[in-house]
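Enquirer: whatever this is, show me its structure:
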Amino acid sequence: MSQCMRTLNPPKTLLNNTNLSLSNPTVPSISSFEPKFKPKSKRYLRISVTSAHNQTQKQKLSLDALINNSGKEELLGAIKGSLSNCLSETNLHLTVPGLKSKTRGKVRDIYDGGDYLVLVTTDRQSAFDRILASIPFKGQVLNETSLWWFNRTQHITQNAVVSAPDKNVAIAKKCSVFPVEFVVRGYVTGSTDTSLWTIYKSGIRNYCGNALPDGLVKNQKLTVNILTPTTKATDHDVPVTPSEIIEQGLMTQADYDEASRKALSLFEYGQRVALEHGLILVDTKYEFGKGSDGSILLIDEVHTPDSSRYWIAHSYEERIQDGLEPENVDKEFLRLWFKDHCDPYKDEVLPDAPEELVCELAWRYIFLYEKITKSKFEVPLLETGPILIQSRTAAKGPREEYAGKILL
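Expert: Have a look, this model is predicted:
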């Protein structure tokens, strides 16, 4: 018997969609990047993570207080109820006329729609250049967070977004993507092999063209923000210097200079906004492409908890003085769990992330979205209209088909 569901089980397939119109799209006004409508077959429940906390802790943002706030328990119930229904796979190209191909990224499924791309942000959680888990509502958080930042950074750079017809979907202009990730860092921290702290403690004092002084300690603030670009390799990202980018023909000098200026300006702006909301934007990455008119466009995502590291601001100094890790509201604690329980770079099979860690990460992502945007997160209700039709087969188990159509 068919069942109606909102999202997809982790190993399963999405054949999609909601009215994604690509016919004669025009670039909308700044406010219209954020979806203003909800498909009629979907309903959303507003659960605020931050409202209860804001009433009692207006001056200081404390992770301890947040863990115990009343809104968290209600939201955790919705998160736990969606653990087996994460949006982890999509296959729109199999059912939607006009979509020519699918490219599966670490988190996003990208469909070629001719002059435009359809980008579906899934709930897949990546780190260490591989998929670790599926996190309920993560794709919606990333998509809506990026749209919020895309809107508010157009004074710094143009972006490729055309419209956002669904909470997990964005339609973007095609462009020639530069094979370089612009990683901007404000602090010496991190746990991955390419993190600045890992590099620094190994004795390296010149990294991606940046001279680093002796005597820095983990989680210390740098005197100036630095750019540490990497190449977009298939298996893993490789640190590269600006001169190597030019010598290898990855970008022209003019394009690199413009993109690097934009990356540093975006990061400085993001740090100011984050601090106004009680957070520290520690580091992040940006990706750029060149449009058909030659303009450099910001693409992919902006200042999300996937691409960025965030700390609680008011407790930072005290915790550093006490030799403690900063309170983080990003995926770093999940990275650390995997580092403690396996070798995430070498082990062929990784352990399953504990349910409580997955739920905690989902909650932190939603909290960060609300804290940055000052908007209440709308949890999709699973028991609503015929969006996803689940059918069971003996060979493959549950399979979901996302009903709807893209208008080309």
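Enquirer: make it CA atoms for all contacts and neighbour counts henceforth
Expert: OK.
Enquirer: nearest residue to Tyr310 other than its sequence neighbours?
Expert: Counting by C-alpha to C-alpha, 6 or more residues apart in numbering, Leu281 is the residue found nearest to Tyr310 once chain neighbours are left out, at 4.9 Å.
Enquirer: touching, the one you found and Gly270? I think so.
Expert: Yes: with contact taken as C-alpha atoms under 8 Å, Leu281 and Gly270 are classed as touching, separated by 6.8 Å.
Enquirer: now do the strands in the stretch 51-200 of the chain.
Expert: Taking DSSP state E, counting those that start in this stretch as the criterion, the stretch 51-200 of the chain contains strands spanning 102-104, 108-112, 116-121, 124-127, 130-134, 161-166, 169-173, 176-177, 180-188.
Enquirer: pipe those into JSON lines and attach distance to Lys218 per row.
Expert: As requested, the strands of the stretch 51-200 of the chain are arranged in JSON lines below (distance: least, C-alpha to C-alpha, whole Å):
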{"stretch": "strand 102-104", "distance to Lys218": "35"}
{"stretch": "strand 108-112", "distance to Lys218": "32"}
{"stretch": "strand 116-121", "distance to Lys218": "32"}
{"stretch": "strand 124-127", "distance to Lys218": "20"}
{"stretch": "strand 130-134", "distance to Lys218": "25"}
{"stretch": "strand 161-166", "distance to Lys218": "37"}
{"stretch": "strand 169-173", "distance to Lys218": "37"}
{"stretch": "strand 176-177", "distance to Lys218": "34"}
{"stretch": "strand 180-188", "distance to Lys218": "6"}
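Enquirer: alongside the first, I'd like the structure of this one:
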Amino acid sequence: MSIQQTTFQFPGQTGFYRGKVRDVYSFPNQLVMIASDRISAFDVVLPRPIPHKGQVLNQTAQFFLNATADVVPNWLLSVPDPNVSIGLRCDPYAVEMVVRGYLAGHAWRQYRDGHRILCGVSLPEGLRENDRLPQPIITPTTKAHEGHDEDISREEILRQGIVSEAEYVQLERFALALFERGTQMAAQRGLILVDTKYEFGNHEGQVYLIDEVHTPDSSRYFYADTYEANQQAGQQQKQLSKEFVREWLIANGFQGKTGQTIPDMSDEWISQIARRYIELYEMVTGQQFQPADDTSSAERIEQAVTKALTQQLPAKP
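Expert: A predicted model of the protein is given here:
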């Protein structure tokens, strides 16, 4: 049974927020994030959940948070359930740091439509879809609680005082270092990390990586062995990401714009999305996916979280 949403009331809970995918329970110094099976595209939550998607996201994020903790400190304290992460409560910065190594997805659509400056970054002429960029670039977006995230430039972020210059320089440095580590890890698995987004927060004056990292919802991967041949032939890249869902929606007349209707999602299409998420997990982590018992997901999650909260969690250094 898929996890569409949760409505728990845990001891000591001080707040609750439902994001596009995660249900977030607040405590004085911690957050409990429950990864649901909801799926979003174009900043719209689609009507049908995807079996095991939340587990894939949570465990992929756990894998990469552990693997990058030496690069950037992160919020994660424990993972008491396949769908649950518990971590430090941080004050999030109101920007998402999108790092792009290749001209794909939103960046390509902007470039195709004639734009040569993206979020204040100049792009050279003559690029084709999925070409490698001269060097990774950062194209930030505002972080919207509702509606669409919006592209924004470094200069505008500083002009509006969204983030101080000193902190923004640190976020840039962390984002590029994470992208470099993610690129190296992807290469070891025969993959190319094409683009991804990072979110950061502040806890007691320290910048932490928060939320997820290098997951199928936040990242795009190409298969390395076919990349050059496909580019030379002008063919689409074989990829692991959520982009295939966006492409299906676009082909069926939906891009999240006012007045558009989300197309019906058949059982077979839902199953295909689930299979693609599991494939991505196994490819990027090198681990076999072990589906959690979903016969009583809500009870399983509630018990795991309650037990974890009653234990004395160690403070993050």
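Enquirer: TM-score for these two?
Expert: Both chains were compared after superposition, and using TM-score structural alignment, normalised by the length of the second structure their TM-score is 0.91; 305 aligned residues with a C-alpha RMSD of 1.8 Å.
Enquirer: ok, and the closest non-adjacent residue to the counterpart of Ala292 of the second structure in the first structure?
Expert: Superposed on the first structure with TM-score structural alignment, Ala292 of the second structure falls opposite Pro380. On the basis of C-alpha to C-alpha, 6+ apart, the spatially nearest residue to Pro380 of the first structure that is not a chain neighbour turns out to be Tyr44, at 4.4 Å.
Enquirer: who's in contact with the one you found?
Expert: Each residue near Tyr44 of the first structure by C-alpha atoms under 8 Å, 6 or more residues apart in numbering is listed here: 378-381.
Enquirer: and the one residue sitting closest to the centre of the first structure, which of the three is it?
Expert: Compute the mean C-alpha point of the first structure, and by C-alpha atoms, centre = their mean the closest residue is Asp306, 3.7 Å away. Secondary structure state of Asp306 of the first structure, per DSSP: H, G, I helix; E, B strand; the rest coil, is coil.
Enquirer: my read: it touches Leu142, true?
Expert: Yes: with contact defined as C-alpha under 8 Å, Asp306 of the first structure counts as touching Leu142 (7.4 Å).
Enquirer: returning to what we had before: what does the residue nearest to Tyr310 of the first structure correspond to in the second structure?
Expert: With the correspondence set by TM-score structural alignment, Leu281 of the first structure lines up against Leu193 in the second structure.
Enquirer: counterpart of Phe179 of the second structure over in the first structure?
Expert: When the first structure is aligned by TM-score structural alignment, the residue opposite Phe179 of the second structure is Phe267.
Enquirer: got it, and Ala104 of the second structure?
Expert: Checking TM-score structural alignment: Ala104 of the second structure goes with Thr189.
Enquirer: next up, the contacts around that match.
Expert: 195-198, 218-220.
Enquirer: and Ala164 of the first structure, what's its match in the second structure?
Expert: The alignment partner of Ala164 of the first structure in the second structure, by TM-score structural alignment, is Val79.
Enquirer: that match - how many residues pack around it?
Expert: Burial of Val79 of the second structure is recorded as 19 neighbouring residues (other C-alpha atoms under 10 Å).
Enquirer: I'd say it and Asn66 touch.
Expert: No: the criterion here is C-alpha under 8 Å, and Val79 of the second structure misses it with Asn66 at 11.3 Å.
Enquirer: so which strand or helix has Arg220 of the second structure?
Expert: Applying DSSP states H and E as the criterion places Arg220 of the second structure in strand 219-223.
Enquirer: if we can go back for a sec, any idea what the residue nearest to the centre of the first structure aligns with in the second structure?
Expert: The criterion is TM-score structural alignment: under it, Asp306 of the first structure has Asp217 as its aligned partner in the second structure.
Enquirer: now the closest residue to that match other than its chain neighbours: how far from Val207 of the second structure?
Expert: Counting by C-alpha to C-alpha, 6+ apart, the nearest residue to Asp217 of the second structure once its immediate chain neighbours are dropped is Lys242, at 6.0 Å. Taking C-alpha to C-alpha, to the nearest Å as the measure, Lys242 of the second structure and Val207 of the second structure are separated by 28 Å.
Enquirer: can you check Ala292 of the second structure too?
Expert: In this structure, Ala292 of the second structure and Val207 of the second structure are separated by 33 Å, where distance is defined by C-alpha to C-alpha.
Enquirer: which parts of the host helix or strand of Phe174 of the second structure are buried?
Expert: With secondary structure defined by DSSP H and E, Phe174 of the second structure is part of helix 165-188. Within helix 165-188 of the second structure, the residues that count as buried by 16 or more other C-alpha atoms under 10 Å are 168, 171-172, 174-176, 178-179, 181-183, 185-186.
Enquirer: out of these, who's nearest Asp43 of the second structure?
Expert: Of all those, Ala175 has the smallest distance to Asp43 of the second structure: 22.2 Å, by C-alpha to C-alpha.
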